[in-house]
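In: one predicted model, sequence on top.
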Amino acid sequence: MIAEMQIRNYSPRTISSYISSLTRLSLHYHLSPDLLSLEQFKDYLSERITADKISNSTINQAIGAWRILQCDILKREWSTFKVKRPRTHKKIPQILSPEQVQVLLSCISNIKHHALVSLAYATGMRRNEILSLRVEDIDSARNMIIVKCGKGGKQRQIPIKSSLLKILREYYKQYRPSKFLFEGYRPDMQYSPTSFRNILRKAALKSKVNKRITPHTLRHSFATHMLESGLNLKQLQLILGHNAMKTTSIYLHVADTSSIPIPDLLEIKTNETHG
């Protein structure tokens, strides 16, 4: 099953989650998962929802693993073993105002931490994408960052401004990372996700920004502020690396686009007619 997911270019994290999900299912019944019926799988999910209060994402992981097992490994018809995914309700993302972001950054004196948080906010990259960045992924000649470990293994390019490039250069001169742009206590190790969260937690306390701030809060803030600055939804989708426009469109619910200048289409048409 691992080989099948590797061939389909699943990320190591997804492979690990799917294998863990099927292992837990197997241990629950003390049977190999290929011997389990659809009803047993449904009963297992129902019990975990009731007893463990598992989230929709955990349920979806279990269903995804079940489908790969049934369809790709055992070559069975999905219609026979199909399980409907739970209905999801998109939450309005929590964001920071541009002023709150600046206050937050002003409370981070360590140049490495400042560069890390600045990069997260100014590019809207996911946490794992930032921590997986290598030094050579920064194309300073073109003012671009090449994201090579996007969701689903997809690559994309993100334009960066000279202000961010200056911050990254100052950081690089002082720390001289050799492999990953942000390294852990060993040069060949990525920076810790926990350490990233702790930087934001401490900065939030110091800045007195009364919000729970995570790397994803910075991503949400980036997306909202880009829309408010006039970036169109398709451009934002490409920068964020979303597969579907529907995912990106949630930011329309929080962005204040009232200050973006709207052209007078009738006036434009009149001018063209007279010309």
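Out: Looks like it came in fine.

In: when you work out contacts or count neighbours from here on, use the C-alpha atoms and nothing else.
Out: Fine.

In: distance from stretch 100-110 to the middle of the chain?
Out: 22 Å (CA atoms, centre = their mean, to the nearest Å).

In: please disregard the earlier target; I meant stretch 185-203.
Out: That offset, for stretch 185-203, works out to 17 Å (CA atoms, centre = their mean).

In: what are the contacting residues of it?
Out: Taking CA atoms under 8 Å, 6 or more residues apart in numbering as the criterion, the residues outside stretch 185-203 that touch it are 104-105, 107-108, 113, 117, 127-128, 131-132, 177-180, 182-184, 212-215.

In: can you list the buried residues in it?
Out: By neighbour count with 16 or more other CA atoms under 10 Å, stretch 185-203 contains the buried residues Gln190, Tyr191, Phe196, Ile199, Leu200, Arg201, Ala203.

In: and here is the other one:
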Amino acid sequence: MDILFWRQTIVRKYYQNYTLEANRCYFNNCFSISTAWQSYYNDKLIEGYSLITLKAYQVQSNLLIKHFGDIAIDQITNDGLKQYLAKVGETLKPASLAHRVRFIKSLFRWAHEEGKIHRNPFSKLKEPKSGIRVPKFLTEKEIEHLREACQTAKEHAIIEFMYSSGCRIGEIVLINRKDINWSNNSVVVRGKGDKESEVYFNIRSEIWLNRYLNERQDEDAALFVTERAPHRLSIAQTRYIIKNVSLRSEFNKEISPHQLRHSYATHLIDNGAPLEVIQSLLGHEKSKTTRIDAVLSGKQRHEHYSKYF
């Protein structure tokens, strides 16, 4: 009698668990992390998220799967996520950890809004505090060392253009030859959120760009291309070029592409450019400078650039 009772109890418990699992899968169609990511990616692409941002988020999605397995997203608990963040937080800088938290919050907020999960358990998840870091930049002497280390017209053109325009690397690789306005040394770039802005480059950059383009024999539309089977340079390939040039230079240290952007802004400040001019030239969108950006457009922005750079 006792054995029969326990058998019935075990079968009943198993059936209840099976039913709960079936109901859960029916509700969210067993919405795994990978399935959630693909749907999230498609939606955010339509909303105008940049491919660079989405590529970075894809890395975060893969890391979640690596840790938890490709489970249904509603199986990730508060405790489980805290353990995950605590573990990776042992080796990550606060800014990198904050990036992971932003992605997780964004993914689960989206899943909740889309009705894929009953509730968002991570709506109150906070990003780690990170101190204000002073951006690293190169001195004008170090910029000269970089120039001296360039061995090809392409290396010269990339270094000069990135430094004199203040462009992000993600903007550089998207530029096409036809985008350049040679009459006033300007180019319209597509930046964060697929927003367009006009940037300028100096005469030295113009000289090396022309020399590089005149050397090319391909018909590829991209401004910067690979040597073999010419096609558009990727972000990784552009980073590699800048890394090699910096390691060959006299100061012999690896620099990041973003340091060229910081150097551009710092040297504008050193030459007396007002902060609002720099914010406009860098394409920063801040509520306090919206009105200023509207004023500093077109001809005036170009005049400010020529005056201070």
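Out: Perfect, I can see it now. What you see is a predicted model; the values in this text were computed from it and never measured.

In: tm score of chain vs chain?
Out: For this chain pair, the superposition-based TM-score is 0.76 by TM-score structural alignment, normalised by the length of structure 1; 243 aligned residues with a CA RMSD of 2.7 Å.

In: show me the buried residues of stretch 185-203 of structure 1 that map onto helices.
Out: Phe196, Ile199, Leu200, Arg201, Ala203 (DSSP state H).

In: distance of the third one from Asn56 of structure 1?
Out: The spacing between Leu200 of structure 1 and Asn56 of structure 1, counted by CA to CA, to the nearest Å, is 27 Å.

In: next: the first one.
Out: In this structure, Phe196 of structure 1 and Asn56 of structure 1 are 26 Å apart, going by CA to CA.

In: show me the helices in structure 1, by range?
Out: Going by DSSP H, structure 1 shows helices at 2-7, 12-29, 38-51, 56-67, 78-81, 98-106, 111-123, 127-131, 162-175, 193-207, 215-228, 233-240, 245-248, 265-274.

In: Lys148 of structure 1 is nearest to which of those?
Out: Nearest of the helices of structure 1 to Lys148 of structure 1, taken as CA to CA: helix 127-131 at 7.8 Å.

In: now do the closest one: which range of structure 2 does it align onto?
Out: Counting by TM-score structural alignment, helix 127-131 of structure 1 falls onto residues 169-173 of structure 2.

In: including distance to Lys148 of structure 1, could the helices of structure 1 go into a markdown table?
Out: Shown next, in a markdown table, are these (distance: least, CA to CA, whole Å):
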| stretch | distance to Lys148 of structure 1 |
| --- | --- |
| helix 2-7 | 17 |
| helix 12-29 | 14 |
| helix 38-51 | 35 |
| helix 56-67 | 24 |
| helix 78-81 | 33 |
| helix 98-106 | 27 |
| helix 111-123 | 14 |
| helix 127-131 | 8 |
| helix 162-175 | 19 |
| helix 193-207 | 18 |
| helix 215-228 | 18 |
| helix 233-240 | 13 |
| helix 245-248 | 20 |
| helix 265-274 | 41 |
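
In: which one of those is the most hemmed in?
Out: Highest mean neighbour count of those: helix 215-228, a mean of 22 (counted as mean count of other CA atoms under 10 Å).

In: which elements pack onto that helix?
Out: helix 111-123, helix 193-207, helix 233-240 (3 or more CA pairs under 8 Å, 6 or more residues apart in numbering; DSSP states H and E).

In: out of those helices, the one nearest Pro12 of structure 1 is which?
Out: From these, taking CA to CA, the stretch that ends up closest is helix 193-207, at 16.3 Å.

In: average gap between that closest one and structure 2?
Out: For helix 193-207 of structure 1, the mean deviation from structure 2 after alignment is 4.0 Å (mean CA distance after the TM-score superposition for structure 1).

In: and the angle for that helix with helix 215-228?
Out: 70 degrees (axes from the mean of the first three to the mean of the last three CA atoms, to 10 degrees).

In: how far off centre is helix 193-207 of structure 1?
Out: 18 Å.

In: and what of stretch 268-281 of structure 2?
Out: 24 Å.

In: Provide the aligned range in structure 1 for it.
Out: Counting by TM-score structural alignment, stretch 268-281 of structure 2 corresponds to residues 226-239.

In: start to end distance for that stretch?
Out: End to end - CA to CA - stretch 226-239 of structure 1 spans 10 Å.

In: repeat that for stretch 74-85 of structure 1.
Out: Rule used - CA to CA; the end-to-end distance of stretch 74-85 of structure 1 is 21 Å.

In: ok, and what's touching it?
Out: Asp34, Ser37, Leu38, Lys42, Ile59, Asn60, Ile63, Arg67, Gln70, Cys71.

In: go again using 7 Å as the cut-off
Out: Contact partners of stretch 74-85 of structure 1, identified using CA atoms under 7 Å, 6 or more residues apart in numbering, comprise Leu38, Asn60, Ile63, Gln70, Cys71.

In: now the aligned partner of the last one in structure 2, nearest residue through space, not along the chain?
Out: Right, the one you point to is Cys71 of structure 1. Using TM-score structural alignment, the equivalent of Cys71 of structure 1 in structure 2 is Arg109. Nearest residue to Arg109 of structure 2, sequence neighbours excluded (CA to CA, 6 or more residues apart in numbering): Asn120, at 6.3 Å.
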